[in-house]
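> sequence first, predicted model second:
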Amino acid sequence: MIPGFGGRRRFSDLSEAEILALAISSEEDDGRIYANYAERLRKDYPASAAVFDAMAAEEDGHRRRLIDAFERRFGKVIPLVRREHVAGYYSRRPVWLIENLGLERIRAEAERMEDEAAAFYTRAAQASTDPDTRRLLGDLAAAERGHEQRAKDLEAQALGGAAGETENEKARRQFVLTWVQPGLAGLMDGSVSTLAPIFATAFATQDPGTTFLVGLAASVGAGISMGFTEAAHDDGVISGRGSPLKRGLASGIMTAVGGLGHALPYLIPHFWTATAIAGLVVFVELWAIAWIQNRFMETPFARAVFQVVLGGALVLAAGIAIGGS
């Protein structure tokens, strides 16, 4: 027996009544998901919340029509058939996971939901040999494609003009404040502040193993410190910078990554080869930071280069000078 598939039936084994029951339960679930999205967005993005309210109402209307069709053909008792009962049927990601990822991610997930449903019904219709079943599955696929177009129409209606621009700008700003800004600060700190101890150790000992251990300790320690500092110094309520956990993770992880970038080359046993690669990594890191500042923080590229590349070069030179003295 395949793990996770015990007791699950294949879609091809379902009767038409069970397929209708599955469609009904799927519409119910999708309607609840859209209602949850609307509730999650209502405070900060009221226009987008209105879109998902309308989409939830659309799903409820489709559910009622499916129930009417079932009752006309098979009676009042609808069997309980859910997505998780059918092997290979498309699944939905947890609402709590998606709704914490921002406005654009929620919109993309809604499109994915409709695409998956339409594609699944289309594939199932192509694989079916029973004319009535093929027609039923084709109708379901058409309904899902109709949902997708209807969602786009609703979005265009609710988010057209100033409302859409305002919400998109607000979502972008929130993404920058919660993820980009702390992550960039961490990457800068990890990339620049660890240069001196790593390269001082490298040129003082000319031992790749010792240099790697120092770099690893400096990077991990700096990551933990920056992560806790970012999470603890601002709960995000007054500043509006978002979840302290998200900001702490972004800052801590990127700090460690910044330091490990030029520590990992010292796993190579040949000192000068490792140092040359580490120097190349530093060059790439510093220019990447300058690009991120220009791309997300709207810092003029020349100023970003001056601040980051020149500053990093000075720290690197200090580390080499101290280690070589």
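Thanks, I have it.

> switch to C-alpha atoms for all contacts and neighbour counts from now on
Fine.

> now do the same contact list for the residue positioned nearest the centre of the chain.
Among the residues of the chain, the one closest to the centroid is residue 101, at 6.0 Å (CA atoms, centre = their mean). Residues near residue 101 by CA atoms under 8 Å, 6 or more residues apart in numbering: none.

> run the last query once more with 10 Å
residue 175 (CA atoms under 10 Å, 6 or more residues apart in numbering).

> specify the local secondary structure of it.
Here residue 101 is recorded as coil under DSSP: H, G, I helix; E, B strand; the rest coil.

> neighbours around residue 156, how many?
By other CA atoms under 10 Å, 13 other residues sit near residue 156.

> is residue 241 in a helix, a strand, or coil?
coil.

> for it, give its distance to residue 249.
14 Å (CA to CA, to the nearest Å).

> another structure for you, compare them:
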Amino acid sequence: MFTRFFSFSRRAFSSLSEQEVLALAISSEEDDARIYRAYADGLREDYPHSAKVFEAMAEEEDRHRGALIEMHRKRFGERIPLIRREHVRGYYERKPDWLVRPLGLETVRAQAELMEEQAHRFYVEAAKRTQDAATRKLLGDLAAAEKGHETLAQRLGEEHLPEGARAEEEKTERRQFILTYVQPGLAGLMDGSVSTLAPIFAAAFATGDTWQTFLVGLAASIGAGISMGFTEVASDDGVISGRGSPIKRGLTTGIMTTVGGLGHALPYLIPDFSTATTLAIIVVFIELWAIAFIQNRYMETPWSRATFQVVLGGALVFAAGMLIGNA
């Protein structure tokens, strides 16, 4: 492990021969083509037009690899040394597609831009290390090609991603984000903020003890978070509904439920009862309006209905907690 950490088993790029530089370029182009095809496969179902863009990018990498192999054959023969990225100290690394899933459009586009920038730098440095004119020209041309991949992506995007298709894919991505994160998170935040109002304020007004009230709020928040998280995971595996990973939805729901409850429980860490209660009421007010805003912003719920559902509902639960606590 320590050997890998300190890179003692790796070669310095400056120590590579011209043949080894060509071999490294060949294996790198091959890996990049595989990554682009993996991106295409991962995007094809939801974003078919963008998948075509990455298929074309993979074909471009194949052409680069072919040119490099031909140059190696002319200069060094048929046998290509085995040298890959992980064998060279300080060389850039590539993340396989399974490490960057889910393959959202912005994720793969950003990753592709980074890949092109790194490949450009490699070819610029590789060209400096060769004395052969033809090899130097090829590496320089590939550096320019990688630099121009942004233009290539734009050109391919115009060909495979007409304006209507681009808008459709962006709409699909936004919908997936809402179904996987916003909707479960909003449900958790609403449950945590509203359902814990009654027990927390009932405990506060019944005992007048800030520490006991905090413990009740902490228990209610964590218990509600665990319950809501497991309920979300068990309710839908996401296969038919298309709502995404149940684990992600469950974690989002559970965390936001706990956060929603803790928001107005934490003020009771303040020893003074009046100060803690006043601050807790202010936090509740902010929480309820934040939920109404999220409903309006992401769920496209009209302000009037969001206000009625959340703010009025929360106020009624808060009033119930006060009445019970003072009974």
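Happy to help now that I have it. Predicted, not measured: the structure shown is a model, and the values here were computed from it.

> what's the TM-score here?
With the length set by TM-score structural alignment, normalised by the length of the first structure, the two chains reach a TM-score of 0.87; 323 aligned residues with a CA RMSD of 2.8 Å.

> any common contacting residues for residue 241 and residue 249 of the first structure?
179, 182.

> what's the match for residue 25 of the second structure in the first structure?
Under the alignment (TM-score structural alignment), residue 25 of the second structure maps onto residue 23 of the first structure.

> isn't its match right up against residue 67?
Yes. Contact criterion CA atoms under 10 Å: residue 23 of the first structure and residue 67 qualify, at 9.5 Å.

> who has more neighbours out of these two?
More crowded of residue 23 of the first structure and residue 67, by other CA under 10 Å: residue 23, with 23 against 19.

> what sits against that one?
Taking CA under 10 Å, 6+ apart as the test, what residue 23 of the first structure contacts is 17, 29, 62-63, 66-67, 81-83, 117, 121, 137, 140.

> okay, and which of those map to helices?
With helices taken from DSSP state H, the overlap with the contacts of residue 23 of the first structure comprises 17, 29, 62, 63, 66, 67, 117, 121, 137, 140.

> just the residues you listed now: which is nearest residue 260 of the first structure?
residue 117 (43.0 Å; CA to CA).

> so what's the alignment partner in the second structure of the closest one closest to, chain neighbours aside?
Using TM-score structural alignment, the equivalent of residue 117 of the first structure in the second structure is residue 119. In space, and not counting its chain neighbours, residue 119 of the second structure is closest to residue 146: 6.4 Å by CA to CA, 6 or more residues apart in numbering.

> likewise residue 145 of the second structure?
residue 120 (8.0 Å).

> got the contact list for the one you found?
114, 126, 139, 140, 142, 143, 144, 145, 146, 147, 148, 149 are the contacts of residue 120 of the second structure under CA under 10 Å, 6+ apart.

> list the contacts of residue 169 of the first structure.
Per CA under 10 Å, 6+ apart, neighbours of residue 169 of the first structure: 163, 175.

> same thing but 6 Å
By CA atoms under 6 Å, 6 or more residues apart in numbering, no residues touch residue 169 of the first structure.

> and the strands in the first structure?
9-10, 86-87 (DSSP state E).

> comparing those, which comes out most buried?
When you average the neighbours per residue for each of the strands of the first structure (mean count of other CA atoms under 10 Å), strand 86-87 leads with a mean of 18.

> where does that strand end up in the second structure?
Against the second structure, strand 86-87 of the first structure falls on residues 88-89 (TM-score structural alignment).

> and the matching stretch, how far from the chain's centre?
29 Å (CA atoms, centre = their mean, to the nearest Å).

> ok, average deviation of it from the first structure?
For stretch 88-89 of the second structure, the mean deviation from the first structure after alignment is 2.6 Å (mean CA distance after the TM-score superposition for the first structure).

> identify the residues contacting that stretch?
So stretch 88-89 of the second structure is contacted by 10, 11, 12 (CA under 6 Å, 6+ apart).

> with adjacent residues omitted, what lies nearest to the last one?
Distances taken as CA to CA, 6+ apart put residue 89 closest to residue 12 of the second structure, at 5.1 Å, once the chain neighbours are dropped.

> ditto for residue 11 of the second structure
residue 88 is the one closest to residue 11 of the second structure (CA to CA, 6+ apart), at 4.8 Å.

> run the chain-centre distance for stretch 41-59 of the second structure.
For stretch 41-59 of the second structure, the distance to the chain centre is 19 Å (CA atoms, centre = their mean).

> what residues in the first structure pair up with that stretch?
The alignment of stretch 41-59 of the second structure onto the first structure (TM-score structural alignment) spans residues 39-57.

> mind putting the strands of the first structure into JSON lines with distance to residue 132 of the first structure?
Converted to JSON lines, the strands of the first structure look like this (distance: least, CA to CA, whole Å):
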{"stretch": "strand 9-10", "distance to residue 132 of the first structure": "18"}
{"stretch": "strand 86-87", "distance to residue 132 of the first structure": "20"}
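
> quick one, which of those strands is nearest to residue 34 of the first structure?
From those, taking CA to CA, the stretch that ends up closest is strand 86-87, at 22.7 Å.

> what does residue 245 of the first structure correspond to in the second structure?
So residue 245 of the first structure corresponds to residue 247, using TM-score structural alignment.

> can you tell me how far that match is from residue 140 of the second structure?
Distance from residue 247 of the second structure to residue 140 of the second structure, by CA to CA: 47 Å.
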